[in-house]
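1. pasting the sequence and the predicted coordinates here, then a few questions.
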Amino acid sequence: MGSWGGRAARGFLRAVAVAAVTLPIPALWAAAAALGVLWGPANPWSWLLPVVLAGTGTLALARPVCRAVRFLVERWTGTVVPAGYRTAGPVTRMSTGYWWNGYGYERSRRDALMDQSWRTWWSDPATWRDLRFAVTVPFTAGLAALLPPAVAVSAVYGLLRPEPAARLVGATAAVAAVAASPYAWRLVEPVAVRFLGPSGAMLLAERVDELTAQRADVTVAQAAEIRRIERDLHDGAQAGLVALGLSLATAEKLMEADPERARALMRAARAGAASSLAELRDLVRGINPPLLNERGLVDAVRALALNSPLDVAVGTDGPFRLEPPVESAVYFGVAELLTNAAKHAGAATVRITVGHSETGVVVEVLDDGRGGAAEGSGGGLAGLRRRLAVFDGTLELTSPVGGPTRATIMVPCELL
């Protein structure tokens, strides 16, 4: 009985909350209509002000109502209804002094932001979806949620009347209010999921924008990697090979005049050739480790663990192979997380779990460091997230202050 009473009380409060969130727009319409009636039919423009108030008020209240409904649904049921709102791009000052906001030029940054905000809101399909939902939900979930409080008011009114019949009706209404309370608010979830989520066209447009950003990130990363390779070749192996050529040319000239010195130069040239070869191998290994190509992700991660200064344990479901680009992205992701654990977290031990599911590969890196890891806009974690996003992969990071830090890499793919 106590459990039922608690459910009824909780349901009644939720029904009141849903009614309070979903019914302001019909209340606004009723107030506008009453204003038109009070203004009087004799005035031929008496309809204009109520229509303007109802229209502008509905537009202004639509998005707050939808946000409140999403919050309540997620809080009570755990169902997340994506908003799908279009985000505005950056505002850039041009060499002419004008500000470009993606739509046009303005004289000041403030004007550019205001114009951009208005244009983005007006052209966003989510604005009109919110408007449609805000007009629809009062007559579906709003009416259902209004039933318990309305019946409760009737019950109080009837029980306070002296007539026996009125009291009987009040008692019956009280029972009906208690019985309906646990269920009256629940209609808001299916209605929100059906009408408030982003449409297929909105999801497609969002995906196109995401892929465009990913393509830009990949292009920038490729250019940076090419510059790194060129710099390493120029400063390392190329300089060593140039010195090797000079040493051999000098030795050739001294071969007859000073054979001992020529032999010393050739010994130095041989050592320089070995050093240049080692630099080239390190450079190639930085592009893609040979062990990763030859034996796959699991063995490459084990080799990475052996070379780490930390106490690293690797657990796995067994050796398996993936597409080479996916293996490379996951491998360098694990390398980035190990570097962070050693360099920033002050960890002593790390546990790496490499596994696969029906949908793809899952790698978990758990360290006992100080925690508090945060993803900066230009940091290694942000770069790792962009690298994984190319393959629709994700990075989930949990790092409370004091540790431990748990990072989970998930990439959808098929096993070879």
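-> Alright, I've got the coordinates. Numbering: from 1, shown residues only.
2. only C-alpha atoms from now on, for both contacts and neighbour counts.
-> Will do.
3. can you show me the strands along the stretch 51-200 of the chain?
-> Assigned by DSSP state E, counting those that start in this stretch, the strands in the stretch 51-200 of the chain fall at 92-93, 99-100, 105-106.
4. out of these, the one nearest residue 75 is which?
-> strand 92-93 (38.4 Å; Cα to Cα).
5. helices or strands up against that closest one?
-> Contacts defined by 3 or more Cα pairs under 8 Å, 6 or more residues apart in numbering; DSSP states H and E place strand 92-93 against strand 99-100.
6. gap between residue 137 and residue 332?
-> Distance of residue 137 to residue 332, given as Cα to Cα, to the nearest Å: 49 Å.
7. ditto for residue 232
-> For residue 232, the distance to residue 332 - Cα to Cα - is 19 Å.
8. kindly report the same for residue 27.
-> Per Cα to Cα, residue 27 is found 58 Å from residue 332.
9. more neighbours: which of the two?
-> The neighbour count for residue 27 versus residue 332, taken as other Cα atoms under 10 Å, is higher for residue 332 (18 against 12).
10. contacting residues for that one?
-> By Cα atoms under 8 Å, 6 or more residues apart in numbering, the contact set of residue 332 is empty.
11. any idea which element it lies in?
-> Using DSSP states H and E, residue 332 sits in helix 324-343.
12. putting a second one here so we can go through both:
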Amino acid sequence: MLVPAVWAAAVLLAIRWGAGNPWTWVPVLLLAGGGALGLSRPVCRMFRHLVARWTGTKVPAGYRQAAPVVRLSTGHWWNGFSYERTRRDALLDQRWRLRLRDPANWRDLRFTAIAPVTAGPVAAVPPAGLAVAVLGFGLGFARPSPALLAIGALGLVVAVAGAPYAWRVAEPVAVRFLRPSPAMALADRVDELTAQRADTTVAQAAEIRRIERDLHDGAQARLVGLGLSLATAEKLMETDPERARALMREARAAAAGSLSELRELVQGINPPVLNDRGLVDAVRALALDSALEAEVSAAGVPPHLDPPIESALYFSIAELVTNAVKHARATRARIFIGRAIEGSDLVVDVEDDGRGGAGVRPGGGLDGLRRRLAVFDGTLEITSPAGGPTRVRMVVPCELS
């Protein structure tokens, strides 16, 4: 209703200025075009929200996400399109380029022109019936007229009877004209998979470096010392048996220490309890070791899931608990693992009593969690008002038996 109002204001302005004014068309076009372009995104966001709330159908927006603005060694800022001297100029240039080049914006603009002549007339039936009822009853009682009263009653019936059905046309219109095209969805999926591949490569390289560093600094030094002790004990076996036995005892203790260190080393890859007892027990063990007072509950989760899904969810929960302690200053947390009400999706809810204000920022930790779950077509939803509490819901498609 906002966009037609802008168009009507432009027409009224043209009528007021008169057709004889040669410059009438300039402000008219600026008002009609600029107003429609500026209102297209908020109007379409509101429309998607209403359709999802009333019908349960979620229409993906498909907007292109802004890349992080990075400062280079030369002092210039790179925004994904061009180099700028200041961060402010880089953000401004990036915003306008996305605004003009994103096909989703032009799709929204097209929708603002289509919706008033498709969903608009049907949605206007109840308000129109109510207006007729008010006028009919008002005039019918002011000067008694059975015809006006009948018109008012008819308008009221139309308003009440049509209200439950007036917005049903919104769903097919939104699905048809607001969702991304198959080509755009495929391009977004390719970009997402490319980013996931890059993240996986970086994570694998970092994990390999961590293992190499820990082996070199810890386990390798212990094993070298163990070898020297055994060589010394072998030489002392005949001349000083007591000293040789003491060295053997030290070597045995060093071997036990090396084994324990190797076990701790591979915990960053997968905790033993996760491999042995599954996701729920691993999360309970994590809660016991956490600084938070954490409560873990589960319903309908089998002992073992697919190992990649178990690993991704476990480390996602571990990062959320760490963030709650480190950033949100929380003291309590509640973790629930179970099945979705409808379907076979696996749902994980993590809620803490921290100060809130958490959000997904490009390149941040929560953005990394979102990308980690996206590998399995999972989703991440965050509700974190200022002052808390923070609730994070992770949903992963998973066949549970």
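-> Now that the structure is in, tell me what you want to look at. Source: prediction; values computed, not measured.
13. now mean neighbour count and distance to residue 49 of the first structure too, for the strands of the stretch 51-200 of the first structure, in TSV please.
-> Below are the strands of the stretch 51-200 of the first structure laid out as TSV (neighbours: other Cα atoms under 10 Å; distance: least, Cα to Cα, whole Å):
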stretch	mean neighbour count	distance to residue 49 of the first structure
strand 92-93	16	40
strand 99-100	20	37
strand 105-106	19	33
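14. and of the ones you listed, who's closest to residue 407 of the first structure?
-> If you check each of the strands of the stretch 51-200 of the first structure against residue 407 of the first structure by Cα to Cα, strand 92-93 wins as the nearest, at 35.6 Å.
15. which part of the second structure lines up with the longest helix anywhere in the first structure?
-> Ranked by number of residues, the top helix in the first structure under DSSP state H is helix 200-232. Per TM-score structural alignment, the counterpart of helix 200-232 of the first structure in the second structure is residues 182-214.
16. that stretch against the first structure, how far on average?
-> Stretch 182-214 of the second structure, aligned to the first structure and superposed, deviates on average by 2.8 Å (mean Cα distance after the TM-score superposition for the first structure).
17. what comes up buried for that stretch?
-> 188, 196, 211 (16 or more other Cα atoms under 10 Å).
18. which one of those residues is nearest to residue 392 of the second structure?
-> Among these, residue 196 lies closest to residue 392 of the second structure (Cα to Cα), at 21.1 Å.
19. hmm, back to that, make JSON lines from the buried residues of stretch 182-214 of the second structure and add distance to residue 225 of the second structure to it.
-> Output for those, formatted as JSON lines (distance: Cα to Cα, whole Å):
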{"residue": "188", "distance to residue 225 of the second structure": "54"}
{"residue": "196", "distance to residue 225 of the second structure": "42"}
{"residue": "211", "distance to residue 225 of the second structure": "20"}
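20. need the helices for the stretch 251-400 of the first structure, in chain order.
-> For the stretch 251-400 of the first structure, the helices defined by DSSP state H, counting those that start in this stretch occupy 259-287, 290-295, 297-307, 324-343, 380-389.
21. out of the ones you listed, which is closest to residue 365 of the first structure?
-> Of the helices of the stretch 251-400 of the first structure, nearest to residue 365 of the first structure by Cα to Cα is helix 324-343, at 7.3 Å.
22. just give me how far the closest one sits from the chain centre.
-> Distance of helix 324-343 of the first structure from its chain centroid, counting by Cα atoms, centre = their mean, to the nearest Å, is 20 Å.
23. what's the answer for stretch 22-33 of the second structure, then?
-> On Cα atoms, centre = their mean, the centre of stretch 22-33 of the second structure falls 40 Å from the chain's centre.
24. done for today, thanks.
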